[in-house]
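Participant: Below are the sequence and a predicted model; questions follow.
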Amino acid sequence: MNSDELDVKKITVMLVDDHPMVQGGLRACLSFYEDIKIVGSTTEGKEALNKALELKPDVILMDISMPFMNGIDATEIITEQLDDTKVLIFSMHDSAEFVTSSIQAGASGYILKDTTSEEVYYAIKAVSNGKTHFSSSIAKVLVESPVRAGNEKLTTREQVILSYIAQGNSSKEIARKLNISFRTVEAHRRNIKAKLNIDSLAELVRYAVNHGLVES
């Protein structure tokens, strides 16, 4: 097996952070993992859009506070244009406002800059596999933020579908995984929102985390 074949199995990662020391630290800690390959980096959100379209990485490690375009706006545009690229927020901000805005923008996870290198690696692996990952303190923020929930409980099928939704799967993807029709998934999605009195994806993810339906 040649080196090119080995590269195919690596998770390609792009770094977006306006602090060179942070990028240097990430490169150093991720260099120990043979299944991670950093394919590019940039220091601001607007340039991240062009590089993401060019490189199409599996995962983008995205800061929030950056010049020209913040990471949340960049995340929203990137996730709309690149279905196979997952964005993992890597930030010092731990407020509910930043967390929920990031999730609404399409981020698959949110970890803090004081996290360990092992968790950074685990988070990259998780989101690259279509899951979500939140630092424990971020998961706590989601749990403690009030969720508008009704009294009706979800059925087992609805819980499974909500779990897939919270992991970033589209209705089409959920239908394929559960071997049911797209229309059935959409009907379940409407029922879930009605039962929980929830409209936004951020609140659905928060509910899923709070009730153990998604990994944190």
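Facilitator: That came through, no problem. Numbers count the residues shown, from 1 in each chain.
Participant: For the rest of this, base every contact and every neighbour count on C-alpha atoms.
Facilitator: Will do.
Participant: Please enumerate the strands of this protein.
Facilitator: Along the chain, the segments classed as strands by DSSP state E run 11-16, 36-42, 59-62, 86-91, 109-112, 133-134.
Participant: Can you say which of the ones you listed is nearest to Arg176?
Facilitator: Judged by Cα to Cα, the one of these that comes nearest to Arg176 is strand 86-91, at 19.9 Å.
Participant: what ranges do the helices span in the protein?
Facilitator: 3-8, 20-30, 45-55, 71-81, 96-105, 117-128, 136-144, 156-166, 171-178, 182-196, 201-210 (DSSP state H).
Participant: Pick the most buried one from those.
Facilitator: Here the criterion is mean neighbour count by mean count of other Cα atoms under 10 Å, and of the helices of the chain the winner is helix 201-210, at a mean of 22.
Participant: Tell me what angle it forms with helix 96-105.
Facilitator: Interaxial angle, helix 201-210 versus helix 96-105 (axes from the mean of the first three to the mean of the last three Cα atoms, to 10 degrees): 110 degrees.
Participant: Remind me what helix 201-210 packs against, helices and strands.
Facilitator: For helix 201-210, the contact count by 3 or more Cα pairs under 8 Å, 6 or more residues apart in numbering; DSSP states H and E identifies helix 96-105, helix 136-144, helix 156-166 as packing neighbours.
Participant: Dump the helices of the chain to CSV, plus distance to Met14.
Facilitator: Rendered in CSV, the data for these read as follows (distance: least, Cα to Cα, whole Å):
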stretch, distance to Met14
helix 3-8, 15
helix 20-30, 10
helix 45-55, 8
helix 71-81, 12
helix 96-105, 18
helix 117-128, 11
helix 136-144, 22
helix 156-166, 23
helix 171-178, 25
helix 182-196, 33
helix 201-210, 24
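Participant: wait, which of those is closest to Leu88?
Facilitator: Using Cα to Cα, these put helix 117-128 closest to Leu88, at 7.3 Å.
Participant: Residues contacting that closest one, please?
Facilitator: 11, 26, 29-30, 33, 58-59, 86-88, 108-109, 111, 132-134 (Cα atoms under 8 Å, 6 or more residues apart in numbering).
Participant: let's bring in a second model and compare:
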Amino acid sequence: MKTIGIIEDQTAIREMISQAVLDPNEFEVIFGTGDGQEGYEKCIEMKPDFVILDVMLPKLNGTDILRRFSKELPETRVLIFSGYQSPGLVRELLQAGAHGFVEKSAPLTELRKGVEIVSSGGSYFGPEVALLLRDAMADPQTSDTGISILTKREREILQLIAESNSTREIAQKLEISVKTAENHRTNLMRKLDLHDVASLTRYAINKGLISIGD
């Protein structure tokens, strides 16, 4: 039996996946959480065989979780299940190590198919994502992965800024000095050519780091 972790910020969706998608004879859900940082830590601790991962998550987004997995949990299979998709995001998630991507607008049969194929070692993309992937590969210039120029710390700070944390709160959460947090904030603003919180927040939403309701 394969062990599985579900990192999804909507409780109802986590329960739906557990009860209506996963075959209890094939999968054992060893944890479910809506917090990106907690989900990452549980994965490191429990080492599930398979993870269903949302992109927009509080504290640590799905793309950064994937990047960490590629180094720390290379054998864990990951299926993205998200309502946000764009050609650039799909490409970035693949580069970060995703093995499949099913959009939340797809029927449950698509998610079941994705779970079966990805957990067994294959790759799978829902119909909408497959079209986006084709577009991204056909025209690399359409990519919107400008966020890749940011360092890991700058991406963390961008997400925290967009989640309405002050510089002092960011410093406390990341256990760095206020001065260091300010320096990172200045660097990411310079790199993105965005110079106010509203612009950074819109950018984070467009990149799938946070949702409008966060």
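Facilitator: Looks like it came in fine. Note that the coordinates shown come from a computational prediction; the quantities given were computed from them, not determined experimentally.
Participant: Could you get me the TM-score between them?
Facilitator: After superposition, the two chains reach a TM-score (TM-score structural alignment, normalised by the length of the second structure) of 0.61; 140 aligned residues with a Cα RMSD of 1.8 Å.
Participant: how close does Val13 of the first structure get to Ala52 of the first structure?
Facilitator: 10 Å (Cα to Cα, to the nearest Å).
Participant: repeat for Asp35 of the first structure
Facilitator: For Asp35 of the first structure, the distance to Ala52 of the first structure - Cα to Cα - is 20 Å.
Participant: cool, Asn191 of the first structure as well?
Facilitator: In terms of Cα to Cα, Asn191 of the first structure sits 36 Å off from Ala52 of the first structure.
Participant: What range does the longest helix along the second structure cover in the first structure?
Facilitator: The longest helix of the second structure (DSSP H) is helix 178-192. Alignment note (TM-score structural alignment): helix 178-192 of the second structure is unmatched in the first structure.
Participant: just to revisit the earlier point, can you list the helices and strands packed on helix 201-210 of the first structure in TSV and add distance to Asp7 of the first structure?
Facilitator: Compiled in TSV, those are given as follows (distance: least, Cα to Cα, whole Å):
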stretch	distance to Asp7 of the first structure
helix 96-105	30
helix 136-144	32
helix 156-166	29
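Participant: so which of the ones you listed gets nearest Gly71 of the first structure?
Facilitator: Closest among those, using Cα to Cα: helix 96-105, at 8.4 Å.
Participant: what's in contact with the closest one?
Facilitator: Residues outside helix 96-105 of the first structure that contact it (Cα under 8 Å, 6+ apart): 72-73, 75-76, 79, 89, 109-110, 138, 141-142, 145, 200-203.
Participant: By how much does it deviate from the second structure on average?
Facilitator: On superposition with the second structure, the mean distance recorded for helix 96-105 of the first structure (mean Cα distance after the TM-score superposition for the first structure) is 1.1 Å.
Participant: matching residues in the second structure for that helix?
Facilitator: Alignment of helix 96-105 of the first structure against the second structure: residues 87-96, by TM-score structural alignment.
Participant: next one: stretch 47-55 of the first structure
Facilitator: Going by TM-score structural alignment: stretch 47-55 of the first structure matches residues 38-46.
Participant: what's the average distance of the matching stretch to the first structure?
Facilitator: By mean Cα distance after the TM-score superposition for the first structure, the fitted stretch 38-46 of the second structure averages 1.2 Å away from its aligned residues in the first structure.
Participant: now that stretch, how far from the centre of its chain.
Facilitator: Stretch 38-46 of the second structure has its C-alpha centroid displaced from the chain centroid by 14 Å (Cα atoms, centre = their mean, to the nearest Å).
Participant: how far away is the residue nearest in space to the middle of the first structure from Ser91 of the first structure?
Facilitator: By Cα atoms, centre = their mean, the mean C-alpha position of the first structure lies nearest to Ser108, the distance being 0.8 Å. Applying Cα to Cα, the value for Ser108 of the first structure to Ser91 of the first structure is 14 Å.
Participant: Per the alignment, name the residue of the second structure opposite Arg190 of the first structure.
Facilitator: Using TM-score structural alignment, Arg190 of the first structure sits opposite a gap in the second structure.
Participant: and what of Leu15 of the first structure?
Facilitator: Counting by TM-score structural alignment, Leu15 of the first structure lines up with Ile6 in the second structure.
Participant: Ok, Lys125 of the first structure next?
Facilitator: In the second structure, the residue paired with Lys125 of the first structure is Glu116, using TM-score structural alignment.
Participant: Equivalent analysis for Ile174 of the first structure, please.
Facilitator: In the second structure, no residue is paired with Ile174 of the first structure, using TM-score structural alignment.
Participant: nearest residue to Ile174 of the first structure other than its sequence neighbours?
Facilitator: Tyr164 (6.6 Å; Cα to Cα, 6 or more residues apart in numbering).
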